[in-house]
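**Q** Predicted model and sequence below, questions to follow.
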Amino acid sequence: MDVIATAGHVDHGKSALVRALTGMEPDRWAEERRRGLTIDLGFAWTTLPSGRRLAVVDVPGHERFVGNMLAGVGSVPAALVVVAADDGWSAQTAEHVAVLDALGVRHALLAVTKSDLADPAPVLADVRERLAATSMGEVPGVAVSSVTGAGVPELTAALERLLAELPAPDAAAPVRLWIDRAFTITGAGTVVTGTLAAGTVAAGDRFVLGDREVGVRGVQSLGEPVDRAPATARVAVNLRGVAVEDLSRGDALLTPGAYRLTDVVDVTLDAAPEDQLPAEPVVHVGSATVGARLRPLDGAALRLRLTRPLPLRIGDRLLLRDPGARRVLGADVRDVDPPELRRRGAARQRGADLVAQPGGDAGAAADLARRRIVRAADFAAMGWPVPVGATQQGTWLLAPGLADELGARVPDVVARYRRLRPLEPGPPAEVVRRALDLPDADLVAGLVREPLLLREGRVVDGSADLPPAVQKAVDEIRARLVLDPFAAPEAPDLVAAGLGVRELAAAVRSGQLVKVGEGVFLTPEVEGVARNRLATIAQPFTLSQARQAWGTSRRVAVPLMEWLDARGVTERLPDNSRRLR
């Protein structure tokens, strides 16, 4: 399906032209038909000779309803500019064209209506010349009469050519459906409509709507139920989980996690303004209209504080309108999570950075370099691609080269920590996180390089030894245990060797000793030796028989047996005997 919106001065025949093209009445309200004046958005559709399905959004032309007009054209890729042959270029023609230009619309068709009342040639030439100076460029024009039908076939053919030139929408993209109508249908419930510019909507989908999640009960397109509707399309979506009273024009159905709501955005105008900008412009995007406070940064760069958050992405096109001066300006969103401006001169520098910031992968790399570390989902929701060279660590994204830079600093953090605490194997991951100013301790694992390793929540040096005095005492204990693996030294012997609680804990962390019970320390090899000796006696066996096989005291045998039970070497039976597993 293709979607196009009308634009033009009041009473220039937009709605009549839509009726002539589609055979449908676009004015939805009885008051509109009674007064012959389009007040709100109208919708109609038809099938063109080629088989293309075309939906038309008919917008009001009166200056009092320009807000409604903007809600209709905000998501539409092409425009049908309508000018009457007997009136020519008029006030609202100029305002509507200024809106299309500010929105950056590049695909348009000119229809000079009421050609049965006046010669259309002068108006065709004049309007095409004016349009050539806008984003629409050289626009084809057709003279038409909705009364006599003259020119309607030619207009239809011109529409076919225009639509064939439109870029293909991305049906796999995340959905952001700006709502332009919300109503209830008996037996169905809440229904919203909008122009789907990208993505696909299907029955059973789940979307975010404000602060809640809603489900799609059903989808209609051009008045017919469909299983799924890919962009570009006019869609009516039957929702569950929300009442119509909680909805308004300008709300949006969003793919969960794909967009972030923001009320502060940095934007750039197409050019630096020649005169003073309004301090509180009205901002239009999609079908949404919000107030804002404007802060000039530098040149064409501005910061906008919106009166309510909107789901915006980098690259979105906004329209700033000064209702008093009837002036509109187009602006490109450059940052949806901008930095605070605290230092003197920060605003000017920020503006210069925004103007110089490239788009695409280069822009993503520059923005990620400024942020250094950001959640990957948040970066994507901002509208950036993952730049080449970026490092993905869990849910986080690191700027190109940053992981190596931070990894090179980890050894110094470990060395400094061990100088202060020589009996500890290394700093906890949280200590490293703070030292490197990381947002999450989970990032530490990806920054550890050999010979360092992350073990039991600490960054340790696998090649590091205990302090010399402690290592000497441990070596002496280990030498005695080589001769008798079960002769755990008594507490006085440990104290005499200079091995207190902290020193023994360090020896255990280093893997040179194991603590099998309170005050009972042996070598790690004791597990194999104990098992081998137990294998030589009848199964099952008692604790006394095990003690005799090991040749040790109850002080050692009791905790050692429980230690072996816990490690799955032995199994305790109901009668308190054991057997090897």
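**A** All right, it came through fine.
**Q** contacts and neighbour counts: CA atoms only from here.
**A** OK.
**Q** Tell me which residues of stretch 473-490 come out buried.
**A** 473-474, 477-478, 481, 485-489 (16 or more other Cα atoms under 10 Å).
**Q** count of neighbours near Val470?
**A** 19 (other Cα atoms under 10 Å).
**Q** quick one: it and Ala496 touch, right?
**A** No: contact between Val470 and Ala496 fails when scored by Cα atoms under 8 Å: they sit 12.0 Å apart.
**Q** What distance do you get for Ala79 to Leu110?
**A** Distance, Ala79 to Leu110, using Cα to Cα, to the nearest Å: 9 Å.
**Q** And for Leu447?
**A** Taking Cα to Cα as the measure, Leu447 and Leu110 are separated by 60 Å.
**Q** now Ala369
**A** 46 Å.
**Q** contacts for stretch 59-76?
**A** With contacts defined as Cα atoms under 8 Å, 6 or more residues apart in numbering, stretch 59-76 is touched by 3-11, 37-42, 57-58, 79, 92, 99, 103, 178, 180, 195-197, 250, 284-289.
**Q** alright, now check it against this:
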Amino acid sequence: MLIGTAGHIDHGKTTLVRALTGVDTDRLPEEKQRGITIELGYAYAPLADGQVLAFIDVPGHERFVPTMLMGAAGIDYALLVVAADDGVMPQTREHLAILHLLGVGRGAVALTKCDRVPAARVAEVAAEVGGLLAPTRLAGSPVFAVSAASGEGVPALSAHLEAVAKAEPQVVPAGGFRLVVDRRFAIAGAGTIVTGSVHAGTVRIGDRLLLARPSGFSREVRVRGLHVNSRRAEAGGPGSRCAVNLAGIDYGDIERGDWLLAPALACATDRLDLRLHLLPEAGRRLGQWAGVTLHHAGGHAMARLALLDGALEAGGLAPGASGLVQAVLDRPVFACHGDRVVIRDAAGRETLGGGRVLDPFPSARHRRRPERLALLAALEDADPAARLAALLEAAPAGLDADEVAAAHNLPGDGWRALLPAGAVALPRPANRLLGAAAWARLGDAILARLAAHHADFADEPGVERERLRRMCAPQLPSPAFQARLEALLADGLIGRAGSAWHLPAHTAELGAADRARADELIARLAAGGFDPPWVRDLAAACALAEADVRSLLRRLAMRGEVFQVVRDLFYARGNVAEMQAIAAGLAAGDDRRIRAADFRDRIGGGRKRAIQILEFFDRVGYTRRVGEGQRRAHVLRGEPPVPADEMPA
């Protein structure tokens, strides 16, 4: 069990921890000289049954509240220390407020220095503290009158903490490993050591993790050794202090506030959607785009708050109220759903409120739409399966599986067991999750779009994949759209002719006589290379009517055997494959652009024909025109009209 002290400066937190554990947590010369705690201190008290009580001693001076916040994040049990002679002081109130905002709901109160005051004063301070605790999560916490100097009351407090630890339920580690580094050093013969409190997951000897900084630094490391609560161990989980011996990094490359975590969780964000609660004693309303300091487990960042719900119409978020906000940060952080944050004023002098992260990867657009606010309300549900179902229902283009894993700390396949019935999990490269309704709607949109296209362009074989995606679901990544097409193809609901997708009924069957004439036409087109004969020339050579040749070639185009570049000019499939290979070769140049003059030189013929072919590639979605005039060119955009495996080597 991880116990964190809290309280005003010089109320005896460090002395009390020393009385409980025998360890002096003030280790710095400046701390010894000034008699105050500056950095986080740690002490451990072994119990008879093998358990260990771990203590985090935090500084009480208001200048070191950010340090206190880092230490308080992740504690299981609070020990609020109040000196009986001073009574409740400013940092007593602020530390208690911070514990409340961080969701710490279990704790005890130690009234220290009781040997200096009469019993009546002890009773008076105990009553004052009881009233202070009443509106917080620590309401009703037991109060112990102690004196670290004489030892009075220390055994009773120690016995209470031991009883709480023994009754502590076994925590089942969930999610990927997350630890914020609060110390780093090197030991001769061992190498780099980092220490911190475990926020989630489990670490084991031999694990490969990421030592990462939200600003971009990251290094893969291996766990070569482990101490949990100051004892050698094979594994460590939530509620424990870990010292991790790392291979693969020098301790000088590590900074306080870095994260040691599962690689899938190293997704930085500079926006957070929060449920924010302001303290009743907060000095002012928070208006739209109010500037604040946001404290998270890994440190703090300056933030601007965009009000999302009714607080905006009410003129701001009032003291004692709660609301939905989007925090726009000046530097990135690593955050997951459910993480606690504390908001202080922009100067960092006053604690204003705090809350929970609902969405660590929100969009900057449409953040106040009713459907978005409804989704944020659903994300307040404690059930991860209910949250995932709400996310899928609100995502017509589906969700990126890696982003879901990072946002909700579900690395690996942790999200699979939470998928609602009918939801679809697309493997890589799509790597996307779609709800049953979204999957069905996407299929319906594809079928409807193909039907409309066939009605408008009956002589075209169908629609190329990327062009069809832009028509139906432009927000959906290409691999996911491809997966939906393949599923419809497998179900027999659509067909494919080369790169063109079509409805099954939109095809052309050829009889024996037409097949023979078609083969002759295709042979003549192929022989023409990059300058094939026009319809009138084919008709004359084959002694057929122009209308019959034109009709037959359009039917062949529907089958993907030829391609119509302009009216009455068709190319054989093999020749198109050669031309698209030439275009791809030109696009591999330094500026990645295909120019008509260069393409003309490669295929021979005139500039007009080169432009016609490149515009055909634009039309089917293989290329895209960019620039005008002398800068006009084309860049590769999507799938070629002839599949890549048919292109010449």
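**A** Nice, thanks for sending it over. Since the model is a prediction, treat every value here as computed from it, not as a measurement.
**Q** Superposed, what's their TM-score?
**A** With the length set by TM-score structural alignment, normalised by the length of the first structure, the two chains reach a TM-score of 0.77; 502 aligned residues with a Cα RMSD of 3.3 Å.
**Q** who's more crowded, Leu447 and Leu110 of the first structure?
**A** A count of neighbours by other Cα under 10 Å puts Leu110 above the other of Leu447 of the first structure and Leu110, at 24 against 21.
**Q** Look up how far Glu154 of the first structure lies from the more buried one.
**A** When Cα to Cα is the yardstick, Leu110 of the first structure and Glu154 of the first structure sit 12 Å from each other.
**Q** Now do the shared contacts for these two.
**A** Val142.
**Q** Kindly provide the distance from the residue positioned nearest the centre of the first structure to Leu318 of the first structure.
**A** Central residue of the first structure (Cα atoms, centre = their mean): Ala381, 1.6 Å from the mean position. Ala381 of the first structure is 18 Å from Leu318 of the first structure, where distance means Cα to Cα.
**Q** Quick one: map Ala264 of the second structure onto the first structure.
**A** Matched by TM-score structural alignment, Ala264 of the second structure corresponds to Gly257 in the first structure.
**Q** Which of the three states applies to that match?
**A** The three-state assignment at Gly257 of the first structure reads coil, by DSSP: H, G, I helix; E, B strand; the rest coil.
**Q** who touches it in this structure?
**A** Residues near Gly257 of the first structure by Cα under 8 Å, 6+ apart: 377, 381.
**Q** try Arg348 of the first structure
**A** Contacts of Arg348 of the first structure (Cα under 8 Å, 6+ apart): 297-298.
**Q** Can you show me the strands along the stretch 451-600 of the second structure?
**A** Listed in chain order, the strands of the stretch 451-600 of the second structure (DSSP state E, counting those that start in this stretch) span residues 463-464, 495-497, 500-502, 562-566, 569-572.
**Q** May I have the distance across stretch 44-53 of the second structure, first residue to last?
**A** 6 Å.
**Q** Give me the residues contacting it.
**A** 1-3, 20-21, 23, 54-55, 162, 165, 229-230.
**Q** repeat that for 7 Å
**A** Residues outside stretch 44-53 of the second structure that contact it (Cα atoms under 7 Å, 6 or more residues apart in numbering) are 1-2, 21, 54-55, 229-230.
**Q** export those to CSV and tack on secondary structure and neighbour count?
**A** What follows is the contacts of stretch 44-53 of the second structure, written out as CSV (DSSP: H, G, I helix; E, B strand; the rest coil; neighbours: other Cα atoms under 10 Å):
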residue, secondary structure, neighbour count
Met1, coil, 22
Leu2, strand, 23
Thr21, helix, 18
Ala54, strand, 23
Phe55, strand, 27
Asn229, coil, 26
Ser230, coil, 18
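**Q** Looking at these, which is nearest Val626 of the second structure?
**A** Leu2 (61.0 Å; Cα to Cα).
**Q** on that earlier part again, aligned to the residue nearest to the centre of the first structure, what sits in the second structure?
**A** Per TM-score structural alignment, the equivalent position to Ala381 of the first structure in the second structure is Ala406.
**Q** any idea how far its match lies from Leu308 of the second structure?
**A** Taking Cα to Cα as the measure, Ala406 of the second structure falls 24 Å from Leu308 of the second structure.
**Q** Repeat that for Ala583 of the second structure.
**A** Going from Ala583 of the second structure to Leu308 of the second structure by Cα to Cα gives 49 Å.
**Q** So between the two, which is more surrounded?
**A** Between Ala583 of the second structure and Leu308, counting by other Cα under 10 Å, Ala583 is the more crowded of the two (25 against 21).
**Q** I'd say Leu196 of the first structure and Thr232 touch.
**A** Yes: applying Cα atoms under 7 Å as the test, Leu196 of the first structure and Thr232 come out as touching, 5.5 Å apart.
**Q** what secondary structure does Arg344 of the second structure sit in?
**A** Applying three-state DSSP to Arg344 of the second structure yields a three-state assignment of strand.
**Q** Next, count neighbours for it.
**A** Arg344 of the second structure, neighbours per other Cα under 10 Å, totals 22.
**Q** what does Leu254 of the first structure give?
**A** 22.
**Q** May I have the residues that are in contact with it?
**A** For Leu254 of the first structure, the contact set (Cα under 7 Å, 6+ apart) comprises 175-177, 207-209.
**Q** can we see that at 10 Å?
**A** Applying Cα atoms under 10 Å, 6 or more residues apart in numbering, one finds that Leu254 of the first structure lies in contact with 174-178, 206-210, 213-214, 260, 311.
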